[in-house]
Each structure stands twice: as structure tokens, then as C-alpha cells.
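1. Can you look at this prediction? I've put the sequence above it.
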Amino acid sequence: MTPGLDALLAALYVFSDDHVAPVRRIGDPPKLTDAELLCLAVAQVLLGFHSTRHWIRFAHARLPHLFRSLPQQSGYTKRLNAAGPLISQVIEALARQVPTWHDDLRLIDSTPLPCAASRETVKRSALAGHAGYGYCRSHSRFFWGFRLYLVTTAEGMPVTWCLAHPKLGEREAMTALLERDHRLVRAGYGSWSLPQRSGTTGPQKRRSNGH
């Protein structure tokens, strides 16, 4: 293993262990700690592994000397799906390290997030009442789901994000997102979601554990 990759994984582990509060659990602690899980998750993104299967295969082949225990793909995916608040914490902590964290400039973009491809799936989906139909201009097609909005620093480091109904305009979504906390403009904070149930307006804040 190259010293550079070893150093990257070690730095990510120490950073995660220092900045993210572990989840309190009942019973025996997991073989892979929360800090190790976050280290693997961030490294997967930084190293460009879009496939979890390929990443876990790479980790087992090249990284076993850095971890006491490495999960299989199913276990890794299950842990990641349950680690949303921890991932939010580590993203915010990493974003605070970039030079432009306190700048006024923020970059905003959005992308479709399809959740169903057939009418029958739409009817059975638990997201009915939240998701909806929208149009993706870049692909010239309609989709059913949400639109993911992302706010980043000038370097592209994520600061905050939200899921919005596709019928909601980009200006409306981002205005609602930023109006809730002016610190998002000068010093990004937290993560948000835009509820679409009848009778609710504006974003709801999702706080990470310990925040």
C-alpha cells in the first residue's frame, strides 16, 4: 500500500474520531467503530468509488492492515443507511476546514432524484404525498421523485442540502432554505429538508446528534 493512501485513511480516521460523537448503543460495540465507518465512507468518495461493491472489494484487498475488521457489502450498506446523522456531522466538520467556509459566496445546484419508474410503483410508494412529477431539462424527460438541492462552498464542499418537490421552483426552494438561517450564507450549518405534506410550508431542520 502506498504511504500516501495510508496517510489519507489515518488522517480521515483521526478527524472523524475527534469531530463526530459516536452513537450510543445497547449491547456489545460493533466490530467497525463509527469513526472507522465514516473514514471508509469519506475515503470511498474521495477515491472515486461509485460502486459500493467495488469499494468493499478494494478495501478487503488493499486496506485490511488499517482496520481491525472490515464488513462485507451488505453490512457496510446497512451501517451507512443508519448513519445519516453521523455523515451530516462529518460533512459539516470537513466543510468548516476549507478556506472559504466564512466567505459570502455559496454555489447552488440541483439535480433530479427519481424514486419510481412505473405508475404502479408510484401508486405503492410510501413517498406518495411527498414526491411528485417533475421535468428534467438536461435529459428531456419527466420523472417522479424529488429534486435534490445542494449548497456548497466555492471549492465545491457541501454545506447544506434539501429534498424538494419537483414542482417547487428553484428560487422558492433555495429562498426557503436560506431564510431559515442566515448563517448558511456566511458560515454554512446543518442540513434541511422541505416537507411537502398539505398544511406545511418552508424547510424543516434535521439536527445531527449532539447539535
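-> Yep, it's here.
2. hey, let's count contacts and neighbours off CA atoms from now on
-> Noted.
3. Check which helices and strands the helix or strand hosting Ser16 sits against.
-> The secondary structure element spanning Ser16 is helix 3-19 (assigned by DSSP states H and E). Identification of packing neighbours for helix 3-19 by 3 or more CA pairs under 8 Å, 6 or more residues apart in numbering; DSSP states H and E yields helix 34-46, helix 84-95.
4. Presented hereafter is structure B, for comparison with structure A:
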Amino acid sequence: AFPAGVVVIGDKGFAGREFERDMTELGITFVRPDRRDEKRRHGNLSMIRQRIESIINTAKRQLSLEQHGARTPHGVLARVAQRMLALAAAIWHNWIIDAPVKRSLIAYDH
């Protein structure tokens, strides 16, 4: 059901042979930070985690995705996509006009 090469990045809390076996059966490569009591596998993933946290923070604060107002999963997907595309367009526009702050949406927040 998943395309080949899917990689899911998770938290240390998802450690466990049964969970990893289930992910493998689904064709998913699951990556998580190494625990102290196990041999080194993936190492420190703090850079990836920092990027993910930054994206989530942008989605919550600048795009107001916690108050999306959707009633169905498809509605959530549509509203998230709409707001992410709007952010991408605003960043592109800020690059074109050589704005000092590229990721700012303040000028568009009316």
C-alpha cells in the first residue's frame, strides 16, 4: 500500500521489535534516534528533528493550522495544502521584490 522507498522518521518512544517488524512488513523504513542501551544504528537525528519542529511551528503560528475549521480528513488536507501553497507563493513573491525578510507574511495578513 506504500510506494517503494518510504522512510518514516519517528521518536525514541517507537522503539520495539514488534513495531519495527510491522513497519518492515508494510515496506516502510523506520528511522528513530538511537537509545542509550542499544548499539548505534541511525545516530543523532537532531538536525532532522529541528527542521520538522520548525515546519510544525510555521504551520501552527503563521498559517493558523490549529484552527483550520475542517470537518473531514479531506477538508484538513485541502486547507493545509491551500495554506502551504499560499506561504510558498508569499516567499516566492518576497524573493522577487527582494524583501529583507523572505518568510514574512505580515504584509499579507489583512
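-> Great, that's in hand. Source: prediction; values computed, not measured.
5. TM-score of the superposition?
-> Once superposed, chain against chain, the TM-score is 0.34 (TM-score structural alignment, normalised by the length of the second structure); 61 aligned residues with a CA RMSD of 4.2 Å.
6. nearest to Ala11 of the first structure, of the helices and strands packed on helix 3-19 of the first structure?
-> Distances from Ala11 of the first structure to each of those were compared using CA to CA; the minimum, 8.7 Å, belongs to helix 34-46.
7. helix/strand/coil for the nearest residue to Lys205 of the first structure once chain neighbours are set aside?
-> Excluding its sequence neighbours, the residue lying closest to Lys205 of the first structure (CA to CA, 6 or more residues apart in numbering) is Trp192, at 4.6 Å. Using DSSP: H, G, I helix; E, B strand; the rest coil, the structure places Trp192 of the first structure in strand.
8. how close does Trp192 of the first structure sit to Phe15 of the first structure?
-> For Trp192 of the first structure, the distance to Phe15 of the first structure under the criterion CA to CA, to the nearest Å works out to 24 Å.
9. picking that back up, residues of the helix holding Ser16 of the first structure that come out buried?
-> Burial within helix 3-19 of the first structure, assessed by neighbour count using 16 or more other CA atoms under 10 Å, is assigned to 9, 12-13, 15-17.
10. now the angle from that helix to helix 84-95?
-> 110 degrees (axes from the mean of the first three to the mean of the last three CA atoms, to 10 degrees).
11. Residues contacting helix 3-19 of the first structure, please?
-> Residues from elsewhere that reach helix 3-19 of the first structure (CA atoms under 8 Å, 6 or more residues apart in numbering): 35-36, 38-40, 42-43, 66, 89-90, 93.
12. need those in TSV with distance to Pro3 of the first structure, can you?
-> Compiled in TSV, the contacts of helix 3-19 of the first structure are given as follows (distance: CA to CA, whole Å):
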residue	distance to Pro3 of the first structure
Ala35	21
Glu36	19
Leu38	20
Cys39	17
Leu40	17
Val42	18
Ala43	15
Leu66	12
Gln89	28
Val90	24
Ala93	25
